[in-house]
Structures are given as structure tokens and as C-alpha cells.
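*Asks:* The following block contains a protein sequence and its predicted model.
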Amino acid sequence: MTGTYGATYGRGASTYARVGVESGVMSASPHQLITMLFDGAQAAIRAARIHLEAGNLAEKGKSISKALDIVNNGLLAALDGEHGGEVAGNLASLYEYIARRLLAANAHNDVGALDEAERLLDDIASAWRDIEFQAAGA
């Protein structure tokens, strides 16, 4: 695709994708929204690893920043310290640790720190998905 048609198609496809994501968010339950945050953080970490291994440090930094934003302003911010009790406190500590590992990965180009952050997020996300599955079956 070249010329105006290609540019128009590209804009249309990107708008369609954005609307699809926005529609998914609008129709998602609170539980599904948290699942989407986990998915987004993990995708950003995978992208950071790919950029790091390719030597594209600027894009690595952008991907880690995205993961940090999701962890800090999504997952951590969604915790209910008032009603969540000890579980919310433990998750807050874990999210803060994950954020520190992401910062270390960015500062030192440390694939191991990325791996650890992704593994921890995967463990929490798996437990979160199990809760949804159990609630649906109940």
C-alpha cells in the first residue's frame, strides 16, 4: 500500500485498534481490568527484553517506563489499603519491589532483573486469574 490510500488505511486500522481496546476496557469487569494491566505490564517487559537484546536502548527505556507506569499507576494504585488488609499490604510491597527491579534493569541493562520482574508479575497474574475462574465456577 502506497500513497494516500496506504496512509489512510494505516490511520483507519490504528483508529479501529484503539476503539477496539477502548471498547474492551469499557465492557470489562473490574477483575478483567486488572488482568489487562497484568497483560500490558508483561507485554512491555517482553518488548524491553527484545529491545535490550537488540541494543536499542532508547526503546528499551520506553518499554520499561510503560511497565513501570502500569505497575505503579495501575496495579499499585488499584489496591484498596482500607479494605484489603494484609493482602493489599503484601501486594503493595511486592509491586514496589517489582518497580525497583524494573528500574535496576533499565539502569544496568540487566536482563535478569527483567526476568525476575516478569516472573513475579506472572505469579501474581496467575493467582488473580485463578480467583476469577473460581468465582465464575461458584
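*Replies:* Perfect, thanks for sending it. Numbering: from 1, shown residues only.

*Asks:* switch to C-alpha atoms for all contacts and neighbour counts from now on
*Replies:* Noted.

*Asks:* Remind me which helix or strand the residue nearest the centre of the chain belongs to.
*Replies:* Residue closest to the mean C-alpha point of the chain, counted by C-alpha atoms, centre = their mean, is A41 at 1.5 Å. Assigned by DSSP states H and E, A41 belongs to helix 30-54.

*Asks:* what about versus this one:
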Amino acid sequence: MFSQGHAGANAYARVGVETGVMGASPHRLIVLLYQGARQAIAQARMHLQQGNVAGHGRAISKAIRIIEGGLQQSLNLEAGGEIAERLNALYSYMARRLLEANIKQSETMLVEIDGLLATLEEAWIGIAPEITRMAAQPAAESMR
């Protein structure tokens, strides 16, 4: 199977990811979730092209878990108002579409969902300066 060198590299990568998550801000965690879902979709596409049905299914399942268990669960539907409701509906659509992509072995559907995630990731990254400014504001006010 794999040599011990691969096991060591995999363990090192896991530690790097875990360390990155432990020190990440809530904003950064969402970016990591978008990136993880997109990476899983890229893996699903690769497995589909190689004819690896099992790998394709595992990668799609991972993307669905990230979307439903990470992105969707992080929404605050009460405080987030219409934006949170629309994101919730979009995440549900993405999960359904990924399931359909798995059943139909459709790369086109995977590309569609990756595009949606890329757009959301770009927008989320774009608000980082505003998030930083808002986070610094209470600290500055408490110094007065």
C-alpha cells in the first residue's frame, strides 16, 4: 500500500491543518470550510475522470458533510436575517445537487457547485477588511 514515508507526510499535513484551525478566527474558519469543500469536489472530479466510483462517492460525501455540517450549521438564522436564510437555501441546494452529481456521475454538476462555492468564498474573503475593522472597534472604544 503506502510506505511509512506517506504516513508521516499525512500525519504532518493533519497537524498543520489542525494547528491552522485551532488558531483561526471564525472568519478564517469559514474560508477553510469553503476551501475544503472545493478541494473535495476537485477530488471527486479527478476520481470521476479516472473511473474510481468509490473514491468519487467518498469525495462527494466529504463535500456534502462540509457544506451541511460546517457551512450550513454555522449560519445564525435568527441574527442573519434574509442573507442567512438565502445562504441556508443555497447550501441545501448544493448538497442536493452534489448527491445528484454522485448518482448521475456528472462532472458538469460538480463544476456548477464548485463555481457557486468559489463565488461565495471570494465574497467572504472580500469582507475580511470589514470584519477586521469591526473586531478592532470594540477594543479601541474600551481604551477610551
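*Replies:* Yep, that arrived. What you are looking at is a predicted structure, and each value in this text was computed from that prediction instead of being measured.

*Asks:* Kindly state which residue of structure 2 is aligned to the residue nearest to the centre of structure 1.
*Replies:* In structure 2, A41 of structure 1 lines up with A37, judged by TM-score structural alignment.

*Asks:* before we move on, the earlier item: give the other helices and strands that whichever helix or strand comes after the helix holding A41 of structure 1 contacts.
*Replies:* Remark: after helix 30-54 of structure 1, the chain's next helix or strand is helix 57-70, criterion DSSP H and E. Counting contacts by 3 or more C-alpha pairs under 8 Å, 6 or more residues apart in numbering; DSSP states H and E, helix 57-70 of structure 1 is packed against helix 30-54, helix 81-108.

*Asks:* Show me the one of these that comes nearest S126 of structure 1.
*Replies:* Among the helices and strands packed on helix 57-70 of structure 1, helix 30-54 comes nearest to S126 of structure 1, with 9.3 Å by C-alpha to C-alpha.

*Asks:* Hmm, the residue nearest to the centre of structure 1 is touching A67, no?
*Replies:* Yes. Counting by C-alpha atoms under 8 Å, A67 is a contact partner of A41 of structure 1 at 4.6 Å.

*Asks:* whereabouts in structure 2 does stretch 54-64 of structure 1 align?
*Replies:* Residue span in structure 2 matched to stretch 54-64 of structure 1, by TM-score structural alignment: 50-60.

*Asks:* chain center to that stretch, what's the gap?
*Replies:* 18 Å (C-alpha atoms, centre = their mean, to the nearest Å).

*Asks:* Quick one: residues in contact with it.
*Replies:* For stretch 50-60 of structure 2, the surrounding residues in contact (C-alpha atoms under 8 Å, 6 or more residues apart in numbering) are A40, I41, Q43, A44, R45, M46, H47, L48, L98, L99, N102.
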